[in-house]
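> Got a predicted structure here, sequence first:
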Amino acid sequence: MTALPTAVPAVFLDRDGVLIEDSGYPHREADLVLLPGATEAVRRLNSLGYTAVIVTNQSGVARGLFTEDQMHAFNALLVRRFAARGARIAAVYACPFHDEAEDPRWFHPDHPDRKPNPGMILRAIAEHHIDPARSFLIGDKASDLEAAKRAGMPGFLFEGGNLDHFVRELLGG
C-alpha cells in the first residue's frame, strides 16, 4: 500500500494589486510591473515550505478586452519572471467568467470560480494536495478575503507597499 503524500501549506495570492501593478486589465508584457517585494515575499514563503498559488479573477476575457490565450500567456510570463528571481509559483488559477460578458462563452451569473466564490482555491487544494488548515490567502479586495473564508482559511488584506514587509510581519518577524 502506497502512503499518501503529506498535505502541504500554501499561500494563495491575488495577482493584480498584490503581485503586480493593477493597471486595469493587464495582459500585455508591458503591463507586467511587479510590485515592490513581490518576488522576495514569494521566495520567503517558498523557503518556509509554502506552495504559492495565484488565484485571479480575469473578467477582461469575458469583456472582450483580451483573449483566453493572451491571459494564459501573460500568466505564464509572470510565473517565468518570478522563477528567474528564485521565486516559485506552483500554479495559476484564473477565472475569465463574468455576469456582464460580451462573449456568451464566458457568461455566468455567479461562476463557482469567480471570487468571492472559493472554486479556484478548492480546486488548487485538491490538485496540489494542500492543507487548508495551514494555508492562507493574501488579497487586495474584500472578495479575495471572502473567497478565503468560504474555503475555510484566513485571508489577509494587502493595501499596498512592500509585499515582503507585509509577509514578514504577517508571519511574525
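Yes, it's here. Numbers count the residues shown, from 1 in each chain.

> okay, CA-based contacts and neighbour counts for the rest of this
OK.

> what about the helices in the chain?
Applying DSSP state H to the chain gives helices spanning 38-47, 59-62, 68-84, 119-127, 142-150, 163-170.

> State the number of residues packed around residue 43.
22 (other Cα atoms under 10 Å).

> between the helices of the chain, which gets nearest to residue 96?
For the helices of the chain, proximity to residue 96 was assessed by Cα to Cα; helix 59-62 is nearest, at 4.8 Å.

> Now the closest one: buried residues?
Across helix 59-62, burial judged by 16 or more other Cα atoms under 10 Å covers 59-62.

> okay, pairing it with this:
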Amino acid sequence: MKMVILDRDGVINRDSDDFVKSPAEWVPIDKSLDAIALFTQAGWKVVVATNQSGLARGLFDMAALNAMHAKMHRLVNQAGGRIDAVLFCPHMADDDCDCRKPRPGMVREIAARFGVKPETLPLIGDSLRDLEAIAELGGQPILVKTGKGGKTLQKGGLPEGTLVFEDLYAAASYLIDRSQ
C-alpha cells in the first residue's frame, strides 16, 4: 500500500501565527488540493496528522475543528481527491503527550491503523517538528517551502535525508513518479 502523511497548516492550507480557528480561515494553498487528488488517483492513501493546540488554548472548539475538516474533505473531494483519515493532537507543548509532533505518536497510530511499517512512510510538513516525527521512526521526511517551510529551511538542522520541494504539488509529483 502506498501512503503519505501530510501536515495540515502550511502544507494543505495557509497557516496563521494567530491559528486557523474557523472554516472561513481555512484557505487552501494553491495546488494543494490538486496534489491530494494526484495521490488519490495514483492509488495512494492520504492521511493528515496535525497538531491543534488551539483546542487546549480555547481558541476554537471541537465543533469548529470538525467544521474546518469537513470543509477540507469537501474541497479535496471536489478536486478529485480523498483524505483517508485525519489525526490531531489537541494538547499544548508542555502537556507531555506522545501524540504532539515532534513525538512520533500520531505516526505510530497511523501505521498501526493501516497495517504499514512507519519506516515505509513519507511525511510532508513545513516545520522541523513534522520532519522529526517521521525521522525518529525511520520514515522519509519531506519539507515543503510553503507555510513555515522557508523559515525551517533557512534555520537548517533538518533530519538526514530530508527532501525539499516548493510545495505539496511538487512533492506529490516526485513521490508518485518515483513509485511507478
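That came in fine, so what should we check first? Computed from a predicted model, the values in this text were never measured in an experiment.

> What's the TM-score once they're superposed?
With the length set by TM-score structural alignment, normalised by the length of the first structure, the two chains reach a TM-score of 0.83; 158 aligned residues with a Cα RMSD of 1.8 Å.

> Specify which member of the buried residues of helix 59-62 of the first structure is nearest to residue 120 of the first structure.
Distances from residue 120 of the first structure to the buried residues of helix 59-62 of the first structure, taken by Cα to Cα, are shortest for residue 59, at 14.4 Å.

> Please name the nearest non-neighbouring residue to the closest one.
Counting by Cα to Cα, 6 or more residues apart in numbering, residue 59 of the first structure lies nearest to residue 96, which is 4.8 Å off, once chain neighbours are set aside.

> got the contact list for the counterpart of that neighbour in the second structure?
In the second structure, the residue matched to residue 96 of the first structure (TM-score structural alignment) is residue 90. Under the criterion of Cα atoms under 8 Å, 6 or more residues apart in numbering, the neighbours of residue 90 of the second structure are 51-56.

> Let's have those residues in CSV, adding distance to residue 110 of the second structure.
CSV is the format used below for the contacts of residue 90 of the second structure (distance: Cα to Cα, whole Å):
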residue, distance to residue 110 of the second structure
51, 14
52, 17
53, 20
54, 22
55, 21
56, 22
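
> now, among those residues, which is nearest to residue 72 of the second structure?
Nearest member of those to residue 72 of the second structure, counting by Cα to Cα, is residue 52, at 15.0 Å.

> wait, isn't that closest one in contact with residue 87?
No - using Cα atoms under 8 Å, residue 52 of the second structure is not in contact with residue 87, being 9.9 Å away.

> between those two, who's got more neighbours?
residue 52 (22 against 17).

> contacting residues for that one?
88-91.

> What residues in the second structure pair up with the longest strand anywhere in the first structure?
The longest strand of the first structure (DSSP state E) is strand 51-57. Residues 45-51 of the second structure are where strand 51-57 of the first structure lands when matched by TM-score structural alignment.
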